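**Q** here are the coordinates; sequence isn't available:
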């Protein structure tokens, strides 16, 4: 529960949009109870749209209850059982997610793009005996491998074509049949059950007593950019509280007649909360894509007239920079919410030329369920700010070296308190202790707050470059380079330097048809960066490495650069 000191200064409260109160009551009703209540309230309304195939709220509720009953009666799922979901965005995901919670279990999200080794760590660490997955070959073969080595004991397989509307189902069965696995021919077939079969058995789930503040709803594994992923324990209250905070911040944005686009994957914490839980619990339709493809997204917006688009900056950049994107295709959009990574000013402006939608940047982390701060969703906010702390959320900035709280405008590590903050890391007391200071969650992000309560982030502590004793923030260099017309993407890392200790190196991807050399870029940067910030090297690449959710990745660049230097004569 929230432990914020009642007399903590909150300069942001005075800047809150009209109608939003920081101290408004926070609803911690478990999410599965909320979604089933929404289904009862509007049974005939559309809950899900997947490539044109629709699911009503009544159908959603029946499937949740039937699958929850099957999990209890045929697999022994009870309070605390870990159930892994390895599913892309399809109707199967929300059904399975809410059913696991209804049965008393804990959801363990697995990225289908992970390697078997990465998945083995997650399922093994979590103790997830059951995995729900798809019969698409590329996904099923990973699940089968986990089953064969004992990292999961049972598979529940969803038949992908059954998620499609009739015509697309028939076409898929003809043209894409080779993409489907045949689990019945698997060497592990005796340990495979089928999602549709389980639903038809009509099991009714038994009631489970849930304590929202202590029982774990989701064991969400972190991205693992600094070692092996850790399992953040998110209670039912953590998940519900963040939903309630976002709901209040949205001032009705997530209620009908809105439609929310889910192109970000549900297995990622941002999409799980903002694209799925918040809208569905308010009776608002969610329109899904299984993965991001620009044409498919533009077609979806044209067809559904959806008005809310949660996105990551790389997705927004793809929309903004493509000549294929026409303003009329984005005409229905009212609000785009950027999260998951810093939003470059260049992307903000480029998107604004294509769409009249309000573009709001938010900020969060897995350990906070995830949203901590967000720009206003109904009116323009302060440029380059991640907005203000959500209702019920307290923040402070602490000097990275001394641990002392810093004043307005001074840079320090962002630390957070609020009802959305995790209970800790699973089976890792040392990591849990390291994550908190006096009850405040350490984020590892550096920034400051201005006199009006707007929050600005500078960079990650671990990405900070120390040059000749001075702090150099990669984001400062990245923003400067992104201002050049020839530059499409840039990522900056710190590398060892015999003279300065560390030095910045910039990796740049140019726009198609553009050319400039490193000397030309450095000349252009001369009046935009000081001498310490000037990159020691500018390296051009055809593509920059990304994480599995599309964020630019510094980890791979550091490894690549170090390997290159080791090979150098």
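**A** Perfect, thanks for sending it. Please read all numbers here as calculations on a predicted model, not as lab measurements.

**Q** going forward, measure contacts and count neighbours with C-alpha atoms only.
**A** Noted.

**Q** hey, where'd the strands end up in the stretch 51-200 of the chain?
**A** Ranges of strands in the stretch 51-200 of the chain, per DSSP state E, counting those that start in this stretch, are 53-56, 82-86, 106-109, 130-134, 154-158, 192-194.

**Q** could the ones you listed go into JSON lines alongside mean neighbour count and distance to residue 274?
**A** As requested, those are exported to JSON lines (neighbours: other Cα atoms under 10 Å; distance: least, Cα to Cα, whole Å):
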{"stretch": "strand 53-56", "mean neighbour count": "18", "distance to residue 274": "19"}
{"stretch": "strand 82-86", "mean neighbour count": "26", "distance to residue 274": "18"}
{"stretch": "strand 106-109", "mean neighbour count": "27", "distance to residue 274": "16"}
{"stretch": "strand 130-134", "mean neighbour count": "26", "distance to residue 274": "22"}
{"stretch": "strand 154-158", "mean neighbour count": "24", "distance to residue 274": "24"}
{"stretch": "strand 192-194", "mean neighbour count": "18", "distance to residue 274": "29"}
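
**Q** included below, for side-by-side comparison, is a second structure:
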């Protein structure tokens, strides 16, 4: 595997962060059992005015587990959870694990085609979904392995009188009111909890081998793959999170839960970590800038894991100064590169710390992060976490690259997946001697800090030059008139590919294509300057806020085909 380079990143670890951790060899759901035992009356969830204690969440999870087993769930059977951030999403996740099931997190925004693909691929027998998603689940049921549908509603956990008003809001927003009946293979959440005994069969779990989760990759580079994450994968990454943010205290933190739990980052950094540390979760089912600013002002969260687009959205709000964001102590940004300008502005507004981290679905997800309270650097993903090794390999040869030279980043550690579900060949191509090949191009500096230059598949090769979109995007974000930007390589008959920038301007900003081009020419080498610009009102994103560069490239290819 090449010459061993010293784990020089350890030199920067503060004394509070261990180099290695003794992980709890236990099932993931033990986090909930232990917290409900030690902090039964601590508020676990705040949801649109309704609050639930850890004891209440645990009791509901036990009822859910017993009902799943009543429906015939056996150890290892898959349970799809198709919910936004609601109390039901936490209860069904841990309840499925208590029952011996494997959770399949399912994006509520999926179309029927996407849903059918995931349900078929995972073999899920049961799905939990919102009432407004019931028609979608019913329409694909006969073409999948689904046997039962459990249906719930936002209003099920709303306080009075919101629970009475919400159906009218729902009808206005979605032009539909679904009133499912508790019969046959359709099971209504509220009736289920009334009928369930809460008594369930406990299964023996081998944390190292048994799956807790099938987490599907975003599909931005092809068909989504089911990532097999074991109980130990998720337990270890959650405990790494705890050690990294060493100032966070058990039972005392309040976490803003904007990141969706059906995304692995929100699931680990918000839900699992909160349950382990008895933190209060403020659940936000849908990101809305006004709602979030009001929540921060009133609920005073101390921790705020997020994505750059979320922080950008808040910073660009015209009435930002009307809200007090000073309760926020620490934010770990993931899912996409964090522009330096955004980091600096957000820290100035909150007085807290915002640092960039890095990870993948295949690593549960976090492998690297900047130190939260010391030695932080802009433009880097930071240092490998405890027990996480990282190297830079020459693509396709696994020869280790010298310090400072770009190659493919590879990682190894207890949080690395078991493999891809039913895809042995892809598993073999991605896991090499225990190393996970990330597909991200980057380098390590003299001090052990890692830098991402771009996705292997996103690199633009124009006229023989290698151009990394992130480098161009960093320059665009430094322009104070730009709210959001993404750069992609689009087909070009002469250069093979050429650079195109898609830009969203801040409200009221006046910037022409000529002005933007001049700005780029002043700040970039000539071959990196975008050859085309497109101003948009918004950019396509995943549910967690990652900009879908691939979708923009596909749009360009389609335009070309239509011109032929």
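**A** Sure thing, it's come through. Here the structure is a predicted model, which means the values were calculated and not measured.

**Q** still on that earlier bit, so which of the strands of the stretch 51-200 of structure 1 comes closest to residue 374 of structure 1?
**A** With Cα to Cα as the criterion, residue 374 of structure 1 lies closest to strand 106-109 of those, at 24.6 Å.

**Q** now the closest one on structure 2. Mean distance?
**A** Superposing on structure 2 and averaging over aligned pairs (mean Cα distance after the TM-score superposition for structure 1), strand 106-109 of structure 1 comes out at 0.3 Å.

**Q** can you check which part of structure 2 that strand sits on?
**A** Residues 102-105 of structure 2 are where strand 106-109 of structure 1 aligns, with TM-score structural alignment as the criterion.

**Q** what sits up against that stretch?
**A** With contact meaning Cα atoms under 8 Å, 6 or more residues apart in numbering, stretch 102-105 of structure 2 is reached by 76-82, 93, 96-97, 122, 124, 211-216, 261-263.

**Q** so what's the equivalent of residue 92 of structure 1 over in structure 2 up against?
**A** Taking TM-score structural alignment, the alignment pairs residue 92 of structure 1 with residue 88 from structure 2. Contacts for residue 88 of structure 2 (Cα under 8 Å, 6+ apart) come out as residue 152.

**Q** do residue 315 of structure 1 as well
**A** If you count contacts by Cα under 8 Å, 6+ apart, residue 315 of structure 1 has them with 292, 550.

**Q** just residue 223 of structure 1 next, same as before
**A** Residue 223 of structure 1 sits next to residue 229 when contact means Cα under 8 Å, 6+ apart.

**Q** what do you get for the one 10 residues further on?
**A** Residues in contact with residue 233 of structure 1 (Cα under 8 Å, 6+ apart) are 216-220, 367, 422-426.

**Q** mind checking what it lines up with in structure 2?
**A** Counting by TM-score structural alignment, residue 233 of structure 1 lines up with residue 228 in structure 2.

**Q** helix, strand or coil for its match?
**A** What DSSP: H, G, I helix; E, B strand; the rest coil gives for residue 228 of structure 2 is strand.

**Q** and it, how far is that from residue 145 of structure 2?
**A** 19 Å (Cα to Cα, to the nearest Å).

**Q** equivalent analysis for residue 188 of structure 2, please.
**A** Computed as Cα to Cα, the residue 188 of structure 2 to residue 145 of structure 2 distance reads 20 Å.

**Q** any idea how far the match of strand 106-109 of structure 1 is from the chain center?
**A** Centroid separation for stretch 102-105 of structure 2 versus its chain: 15 Å, with Cα atoms, centre = their mean, to the nearest Å.

**Q** what's the match for residue 338 of structure 2 in structure 1?
**A** Aligned counterpart of residue 338 of structure 2 in structure 1: residue 343 (TM-score structural alignment).

**Q** could you count how many residues lie near that match?
**A** Other residues near residue 343 of structure 1 come to 22 when the count uses other Cα atoms under 10 Å.

**Q** list the contacts of it.
**A** 313, 361, 384.
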